[in-house]
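here is a sequence with its predicted model. Questions after.
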Amino acid sequence: MLDIAEELNAWAAEGRDFAVATVVAVSGSAPRRPGAALAVDAVGTAVGSVSGGCVESAVYELCRQALADGRPVLERFDDDEDDDDEDGLGTGLTCGGAIDVLVLPVHAAGPVRPVLAAALAATASGGAVALARIVTGPPALLGGALLVHGDGTRHGGFGGHPELDDTVAAEAAAFLDAGRTGTVEVGGRGARCGSPVTVLIESAVPAPRMIVFGAVDFAAALVRVGKFLGFHVTVCDARPVFTTRARFPEADEVVVDWPHRYLERTATDARTVLCVLTHDPKFDVPLLRLALRLPVAYVGAMGSRRTHLDRLERLREAGVTERRLAGLRSPIGLDLGARTPEETALSIAAEIVAARRGGTGVPLTGAHTPIHHDGPLGVGSPA
């Protein structure tokens, strides 16, 4: 649900009634992951998607029904099409997998409305939150919600079950720390025993950072691709004549500073990607010496193979170990035969996605690898 927070926050602010269908679990190949959502308001307006198209019509009708009767419902969709469907379109997933979808009515006067509204407002404003909702368990608890903010404060709960609240809050905090979305089972009273309660926990964290060093034409193209992938993009270069807002209008930040000095004082985390496009030793060596020590998701550097070999020798002379050098993606990008700045940006972005998701970078035609990956870096969102 938090993946469409901006739209739903506007609906909530307007006082609209709506129902939201959220992917709870996925098995096999499926187009969307847990947390993907479709919402429908009282006049039939829809936003979002749970399947990329295969079962949207059926989920839309479930949302309309939930709005009418006020009851949440958990529905499974798999690859078995409904041959009795009147329009002959069927409601099965064509990809061969299965998804479980929780449909929850959200009326203006409903008990979960304040919790969901707080989650939507915080997410829409870029805050870090984890929203927990009960998917299976006692009927009285179904759809109940608890919100955990990045500072540990809570909103909502499960009505007279403090042990359950505490247990779910602890799980939600752990999911938020990892930027994960998924389900967890706990006992009905909060202990890991007895009748299980399944809880969907959605995490929303600020956009991951892409820092592009080098105010060159390739950087301008990479900024556009980075924004498309959902990154918060910064361009940094020490040359003020090139490092201007006019040249990089789509960047979130344009910084005039020596790259290594900026990297020393700026925040990075395990989702951050660093793209070094300067291919100038006076910038590259001090920058990469620092970057390769940081626990970031990706460090790539542009340059020819000769430039790469020269850069490696300079970094060794600067004291960078072979173990750290092994983390450098250089020459940057996948082999797409790219020539233009836009093609090169696509090559770099493709390598970043492959690194993030654990992809191989080989053509899917004739390959026997999964189409969808959940990679080791687990960037939550957008990227």
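Cool, got the structure.

alpha carbons only for contacts and neighbour counts from here, please
Noted.

how about the helices in this structure?
Ranges of helices in the chain, per DSSP state H, are 5-13, 56-69, 113-124, 162-178, 217-228, 259-265, 281-291, 305-317, 322-325, 341-357.

correct me if wrong: residue 233 contacts residue 253.
Yes. Using C-alpha atoms under 8 Å, residue 233 is in contact with residue 253, at 6.6 Å.

higher neighbour count, those two?
In this view residue 233 and residue 253 are compared by other C-alpha atoms under 10 Å, and residue 233 has more residues nearby, 23 against 16.

now that one: how far from residue 192?
According to C-alpha to C-alpha, to the nearest Å, residue 233 and residue 192 sit 42 Å apart.

ok, residue 55 next?
34 Å.

and these two? which has more neighbours close in?
Taking other C-alpha under 10 Å, residue 55 and residue 192 do not tie; residue 55 has more neighbours (20 against 13).

show the contacting residues for the nearest residue to that one once chain neighbours are set aside.
Ranked by C-alpha to C-alpha, 6 or more residues apart in numbering and with sequence neighbours excluded, the top spatial neighbour of residue 55 is residue 91, at 5.1 Å. Contacts for residue 91 (C-alpha atoms under 8 Å, 6 or more residues apart in numbering) come out as 54, 55, 57, 58, 77, 80, 81, 82, 85.

wait, residue 297 touches residue 357, no?
No. Residue 297 is beyond contact range of residue 357, at 10.9 Å (criterion: C-alpha under 8 Å).

report the set of residues contacting both of those two.
Overlap of the contact sets of residue 297 and residue 357 (by C-alpha under 8 Å, 6+ apart) consists of residue 377.

which one of these two has more residues nearby?
Neighbours around residue 297 and residue 357, counted as other C-alpha under 10 Å, are more numerous at residue 297. The numbers are 23 against 17.

the more buried one and residue 291: what is the separation?
11 Å.

next: residue 329.
Remark: distance between residue 329 and residue 291 (C-alpha to C-alpha) = 12 Å.

let's bring in a second model and compare:
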Amino acid sequence: MLNIADTLHRWCREERPFALATVVGVHGSAPLPTGTSVAVDEDGEAVGSISGGCVEGAVYELCQQVLKDRGGPQRAWFGYSDDDAFAVGLTCGGELDILVQRIDPATQPYLGAALAESAEGRPAAVAQVVDGPDGLVGATLSVLGDSWIAGDALDTTPTGQAVADRTAAQLRASRTALISVGGDADTCPDRLSVLVHVAAPRPRMLIYGAVDFAAALSRAGRFLGYHVTVCDARPVFATEARFPYADEVVVDWPHRHLEHVEVDTRTAVCVLTHDAKFDIPLLRTALGLPVGYVGAMGSRRTHTERLHRLREDGVTGEELARLRSPIGLDLGARTPEETAISIAAEIIAHANRASGLPLVGRSGPIHEPAAHRGSGPVTHGVGRTPVRPALHAQTRR
């Protein structure tokens, strides 16, 4: 639901009842992920999408029916339509499990509070019960910072605190997920399936080196939703005029800047400086932090020299294995813009534990959950060699 937080926040302020249809289960090549929602108010105004167009009409009608009946939540399932491509079904071949419920903001102010936090770009989470006892299905609970608030349905159960604890954990991890809670006869007797919607601040992309490649990468990072910082120790190059797509441009020594910036597992660190006096202390710092991606530009010879210097500085083999260098995927990139796409593609593939290979050469589901890909280095496939980054237009030293 947080994908449409702005509009839902406005409807809650106006105490405007609406029906909320949420994807609570995805199988196969469904176009949008679990947690995506569409909402319809009593005037018929709709916002959001759950299928990219395949089943929107049917879901819209179901929302209107739920609003009219003023009853409890309803579940609907949509799968592939073999007989008629225009029938209600997902022609992409996937399956969607949808929960539709009526929301009355006047009686659920706690939901409006979470939507307000999300709309303002502050971290918030909403837990939505999607399966369990009839009286709890559709119940929601909001976590804002270190506190949680809920409606009567969860307040009156011992499971409420357990749901709040798990929701807070998902918020700290910045991850929307379907979780199971309860089933313990002593502490949490109600067995619930709970969809935790998480809205967190934009992930950070930290670009070090105020060069042409950084200008192109900052634009790609902004497009992907990152909070982009460009940092360089040289004030003549690190200017806002040269990097209009960056959220901030910082003049500082790169390693010193990184030591004081807030990072998390979604943070991407891109080292484009091409200068050992900047690169070595910066990479030593970056590889010791819990960031999601560390990449460095340079030729294979430069990379080999870097590894030698970093080992001499005490960087461990496990830490060095995290370094993506030469940076980017093998797209044959030459220009700064092409190289930026190559780097951005590697960041996406690395975050999703994907191969980076053309889909035409793969079998199986297109939208395979990251959890099913396994852990460890991104590879072409079982028993094959790791994806080889390109040299791009990186200086061959």
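Everything's here; your move. The structure presented is a predicted model; accordingly, all values stated were derived computationally and were not measured.

what lines up with residue 343 of the second structure in the first structure?
Aligned by TM-score structural alignment, residue 343 of the second structure pairs with residue 348 of the first structure.

so who does that match touch?
If a contact means C-alpha under 8 Å, 6+ apart, then residue 348 of the first structure has 222, 332, 333, 334 as its contacts.

the second one reaches residue 301, doesn't it?
Yes. Taking C-alpha under 8 Å as the definition, residue 332 of the first structure is a contact partner of residue 301 at 5.2 Å.

apart from its chain neighbours, what residue comes closest to the residue with the shortest distance to the centre of the second structure?
Nearest to the mean C-alpha position of the second structure, counting by C-alpha atoms, centre = their mean, stands residue 175 at 6.9 Å. Once flanking residues are discounted, residue 175 of the second structure sits nearest to residue 198: 6.0 Å by C-alpha to C-alpha, 6+ apart.

now which residue in the first structure aligns to that neighbour?
Matched to the first structure by TM-score structural alignment, residue 198 of the second structure sits across from residue 203.

touching, its match and residue 129? I think so.
Yes. If you go by C-alpha under 8 Å, residue 203 of the first structure and residue 129 touch, sitting 5.9 Å apart.

common neighbours of these two, please.
Here residue 203 of the first structure and residue 129 share the contacting residues residue 176, scored by C-alpha under 8 Å, 6+ apart.

look up how far residue 105 of the second structure lies from the nearest residue to residue 29 of the second structure once chain neighbours are set aside.
Once flanking residues are discounted, residue 29 of the second structure sits nearest to residue 94: 4.4 Å by C-alpha to C-alpha, 6+ apart. Going from residue 94 of the second structure to residue 105 of the second structure by C-alpha to C-alpha gives 33 Å.

ok, now residue 156 of the second structure?
Separation of residue 156 of the second structure from residue 105 of the second structure (C-alpha to C-alpha) stands at 20 Å.

over to residue 96 of the second structure?
Look at residue 96 of the second structure and residue 105 of the second structure: by C-alpha to C-alpha, they are 27 Å apart.

the two: which is more packed in?
The neighbour count for residue 96 of the second structure versus residue 105, taken as other C-alpha under 10 Å, is higher for residue 96 (28 against 20).

what does the more buried one align to in the first structure?
The alignment partner of residue 96 of the second structure in the first structure, by TM-score structural alignment, is residue 99.

nearest residue to that match in space, ignoring adjacent ones along the chain?
Nearest residue to residue 99 of the first structure in three dimensions, chain neighbours excluded: residue 26, at 4.6 Å (C-alpha to C-alpha, 6+ apart).

go on, residue 347 of the second structure?
Nearest to residue 347 of the second structure is residue 293, by C-alpha to C-alpha, 6+ apart, at 6.8 Å.

run a quick neighbour tally on the nearest residue to residue 75 of the first structure once chain neighbours are set aside.
Nearest-residue entry for residue 75 of the first structure: residue 101, 5.2 Å, with adjacent residues in sequence omitted and distances by C-alpha to C-alpha, 6+ apart. Counted with other C-alpha under 10 Å, residues neighbouring residue 101 of the first structure total 26.

now residue 352 of the first structure: how far from residue 271 of the first structure?
For residue 352 of the first structure, the distance to residue 271 of the first structure (C-alpha to C-alpha) stands at 11 Å.

who's more crowded, those two?
residue 352 (25 against 22).

go ahead and confirm that one touches residue 299.
No. Under the criterion of C-alpha under 8 Å, residue 352 of the first structure is not in contact with residue 299, lying 9.2 Å apart.

between these two, which contacts overlap?
Shared contacts of residue 352 of the first structure and residue 299, counting by C-alpha under 8 Å, 6+ apart, come down to residue 273.

ok, the nearest residue to residue 63 of the second structure once chain neighbours are set aside - contacts?
Nearest residue to residue 63 of the second structure, sequence neighbours excluded (C-alpha to C-alpha, 6+ apart): residue 19, at 5.3 Å. For residue 19 of the second structure, the contact set (C-alpha under 8 Å, 6+ apart) comprises 39, 40, 41, 63, 64, 66, 67, 100, 101, 102, 103.
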